[in-house]
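**Student:** Fold the stuff below for me.
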Amino acid sequence: MRIEPAFLFDLDGTLVDSVYQHVLAWKTALDAESIELSVWRIHRKIGMSGGLFTNQLLRETEVEIDPERIERLRRAHAEAYQRYASGIRPLPGARKLLAWFTEAAIPWAIATGGRMETAAVNLAALDVELTKIPVITRDHVRYAKPDPDLFLAAAERLDAPIEGAVVIGDSI
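**Tutor:** A predicted model of the protein is given here:
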């Protein structure tokens, strides 16, 4: 039996140039909580889910970790990210690639560790129609990257076996 491939794309840093907007948004959120952290330390963690990212940063800085602070940071990051949204652009060829997959009737989906509140900005930059393309965000799964839940859910939404899926992303 031959398995037809399905393509599962990460979003930030893979299809859209948004990594530095995330770095700046996290810096803004951390500053609002009086948590001093160098930009380079934030940058090296971009690509993790927001919750894992926040837990690791707070653990590194030995700042008290509690659910309320994590939620405040998440909300502050999302608000700051919206302010930086005007600088977000699709990476060269991203729209053309996705259009080609669609025209060729090759199944594809987006699986991002971000929540829809920030992913929506990136999806708009790509002109992705949410009614036509499956988009799995951190809101849809129990665990985000590095766990495989996002990609398993995306393959399931495509009704494609995960064994035939090709995951395309910018992080290990």
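
**Student:** hey, let's count contacts and neighbours off CA atoms from now on
**Tutor:** Noted.

**Student:** number of nearby residues for residue 91?
**Tutor:** Burial of residue 91 is recorded as 16 neighbouring residues (other C-alpha atoms under 10 Å).

**Student:** In terms of secondary structure, what does the longest helix that the chain contains contact?
**Tutor:** Secondary structure of the chain read by DSSP state H shows that its longest helix is helix 67-83. For helix 67-83, the helices and strands in contact under the criterion 3 or more C-alpha pairs under 8 Å, 6 or more residues apart in numbering; DSSP states H and E are helix 19-32, helix 50-61, helix 116-126.

**Student:** Residues touching it, excluding its own?
**Tutor:** Helix 67-83 is contacted from outside by 21-22, 24-26, 28-30, 32-33, 50-51, 54-55, 117-118, 121, using C-alpha atoms under 8 Å, 6 or more residues apart in numbering.

**Student:** From those residues, list the buried ones, please.
**Tutor:** 21-22, 24-26, 28-30, 50-51, 54, 118, 121 (16 or more other C-alpha atoms under 10 Å).

**Student:** and this one, so I can compare the two:
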Amino acid sequence: MLELDYSRYQALIFDMDGTLVDSMPSHLKAWQTALEEQGLPVDIDFVGKRGGMPTPKIADEYASHFGVTFDKAQLVKTKKATFDTLWQEVARIPASVAVAEQFQGKLPMAVGTGAERSNMQRILDNLSLTEMFTTLVSADEVKAHKPEPDTFLYAAKEMNTAPEQCLVFEDTPFGLQAAHNAGMDCVLVLDGQLAEFHACPEHQTA
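**Tutor:** Alright, predicted model coming up:
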């Protein structure tokens, strides 16, 4: 089990999909349906590694990486419509939720996700997670999304906490990059467990 010194931090920030809740299987099913509908190559690993990014941004990176063209608006529409039939399958990730429960009412905590606010809200509400957090940041609140730092910096500002005093929980390389770009340490949640601690390089060289 990963041992963490939480006393070093004044606030916690959790990504949602794949970190706080096990939603990636449903998201990936929706992506597969949307890609197959347009006869595109289905590379689920490519999509999965970009968890935390908004769907339109993933679509742009998909087009660039594979050198394909498609009806982006239709792809996004199909992906979202398919997920709308699956989102109630989403469950808590116990290891991450346990940390949130431990510090509820003791530290300010935020959710910082690339999901749209409506999607974030319905999932957190359905799993009785909303009340744990003092701040909720979705794709709707920032213009630049992960791996840019804006989501986490916005959360820190809303919690009146310096970025270097925040600890981020993420599940993807892009999420880790976003945390470090924000000047924050990061815990990677892999296979439902708190798996790896990654100190911000700025802190190691300070």
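
**Student:** So which bits of the longest helix of the first structure are buried?
**Tutor:** Neighbour-count burial for helix 67-83 of the first structure flags 70, 73, 74, 76, 77, 78, 79, 80, 81, 82 (criterion: 16+ other C-alpha under 10 Å).

**Student:** cool, and stretch 31-45 of the first structure?
**Tutor:** For stretch 31-45 of the first structure, the neighbour count (16+ other C-alpha under 10 Å) marks 35, 37, 42, 43, 45 as buried.

**Student:** re earlier: can you list the buried residues of helix 67-83 of the first structure in a markdown table and add distance to residue 61 of the first structure?
**Tutor:** A markdown table is the format used below for the buried residues of helix 67-83 of the first structure (distance: C-alpha to C-alpha, whole Å):
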| residue | distance to residue 61 of the first structure |
| --- | --- |
| 70 | 14 |
| 73 | 15 |
| 74 | 17 |
| 76 | 19 |
| 77 | 18 |
| 78 | 21 |
| 79 | 23 |
| 80 | 21 |
| 81 | 23 |
| 82 | 26 |
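
**Student:** And those, which is closest to residue 168 of the first structure?
**Tutor:** Nearest to residue 168 of the first structure, judged by C-alpha to C-alpha, of the buried residues of helix 67-83 of the first structure is residue 81 at 23.5 Å.

**Student:** Tell me how far the closest one lies from residue 67 of the first structure.
**Tutor:** 21 Å (C-alpha to C-alpha, to the nearest Å).

**Student:** Then residue 108 of the first structure?
**Tutor:** In this structure, residue 108 of the first structure lies at 35 Å from residue 67 of the first structure, with C-alpha to C-alpha as the measure.
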